[in-house]
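>>> sequence? don't have it. structure:
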């Protein structure tokens, strides 16, 4: 269900940002383990859980949007298109998450290389992984927030 007020929306954003930080911490921990590709697999798994969880909190899963009336659905899809995100109102797949990770590919490649330097490399890989996951997660939270905020503003104008 879409948040109905700006206060409710702010609360959802804060909850989601906390969720992102927890997942970013898990990503950093996985990156510290010196096993090739284990961190990338962990990141994909974390994002496959995180993105839908964020969408659900904001009322923007594909099922939630489909249950809206036609007018509201049209407004949400229009705003989503303007924001330019592909992670809202769609089933989140491994392919879609991999595309998101490719956008931050330099960081992913860097953490894969540095993790083989004993101790310092593992710490650096954990830091890179934490920062990359936090960036992706918070960017998605910000996109969801912007979409719902614009919807609330457009709804206010029609009242």
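Nice, thanks for sending it over. All values derive from a computational prediction rather than experimental measurement.
>>> okay, CA-based contacts and neighbour counts for the rest of this
Will do.
>>> show me where this structure has its helices.
Using DSSP state H, the helices of the chain run over residues 6-31, 38-58, 62-66, 70-83, 94-103, 105-114, 120-158.
>>> can I get those in a markdown table with mean neighbour count?
Formatted as a markdown table, those follow (neighbours: other C-alpha atoms under 10 Å):
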| stretch | mean neighbour count |
| --- | --- |
| helix 6-31 | 19 |
| helix 38-58 | 20 |
| helix 62-66 | 16 |
| helix 70-83 | 15 |
| helix 94-103 | 15 |
| helix 105-114 | 17 |
| helix 120-158 | 19 |
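>>> who touches residue 122 in this structure?
If you count contacts by C-alpha atoms under 8 Å, 6 or more residues apart in numbering, residue 122 has them with 31-34, 114-116.
>>> the structure to be compared is supplied as follows:
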């Protein structure tokens, strides 16, 4: 499976968007790991959901894929973007991201979340496991979302927003 940078190869602006998105992702994943280390069952999942509900729109913005950015596209580009989003199958691109949407997206991570919650009851080692699982879950979901954004931008031949 290619990485987001491999998917964006030969597109310097797209590669920059991937790098900026990964910076945002790394900060949020570390915050999730810190919350995962707190020995209060349930707190880490609430923090993870809040982090993800802010992370996905931030990544979308790097690729010009927020609802507001897509609405500004000419009609023919909007149609191309909609088709690309449907082809990629992302439920988080071009939509307002809510906690409910994040929860549905994260359901396929369910077993990890259950293990993470159970690990809270094992002193120190359990907190470390929970922190690592929070970090890994956020990194995985964020990285997959970045790949989806790259695929949509390429399929729809979108011009990415300017960054300075």
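Looks like it came in fine. All values reported here derive from a predicted model rather than from experimental measurement.
>>> coming back round to it: out of the contacts of residue 122 of the first structure, which is most surrounded?
With neighbours defined as other C-alpha atoms under 10 Å, the most crowded of the contacts of residue 122 of the first structure is residue 31; it has 30 neighbours.
>>> any idea how far residue 140 of the second structure is from the aligned partner of it in the second structure?
Using TM-score structural alignment, the partner of residue 31 of the first structure in the second structure is residue 36. Computed as C-alpha to C-alpha, to the nearest Å, the residue 36 of the second structure to residue 140 of the second structure distance reads 16 Å.
>>> again with residue 93 of the second structure
For residue 93 of the second structure relative to residue 140 of the second structure (C-alpha to C-alpha), the value is 16 Å.
>>> what does residue 134 of the second structure give?
10 Å.
>>> before we move on, what about residue 54 of the second structure?
For residue 54 of the second structure, the distance to residue 140 of the second structure (C-alpha to C-alpha) stands at 16 Å.
>>> and residue 127 of the second structure, by the same measure?
20 Å.
>>> cool, and residue 63 of the second structure?
18 Å.
>>> same question, residue 86 of the second structure
21 Å.
>>> and what of residue 117 of the second structure?
18 Å.
>>> centroid-nearest residue for the second structure?
Closest to where the C-alpha atoms of the second structure average out (C-alpha atoms, centre = their mean) is residue 142, at 2.9 Å.
>>> list the contacts of the aligned partner of it in the first structure.
In the first structure, the residue matched to residue 142 of the second structure (TM-score structural alignment) is residue 137. Listed by C-alpha under 8 Å, 6+ apart, the contact set of residue 137 of the first structure reads 17, 20, 50-51.
>>> distance to residue 75 of the first structure added to those, as JSON lines?
Output for those, formatted as JSON lines (distance: C-alpha to C-alpha, whole Å):
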{"residue": "17", "distance to residue 75 of the first structure": "25"}
{"residue": "20", "distance to residue 75 of the first structure": "27"}
{"residue": "50", "distance to residue 75 of the first structure": "25"}
{"residue": "51", "distance to residue 75 of the first structure": "21"}
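>>> list just the nearest of those to residue 146 of the first structure.
residue 17 (14.1 Å; C-alpha to C-alpha).
>>> what does the closest one align to in the second structure?
That one, residue 17 of the first structure, aligns with residue 22 by TM-score structural alignment.
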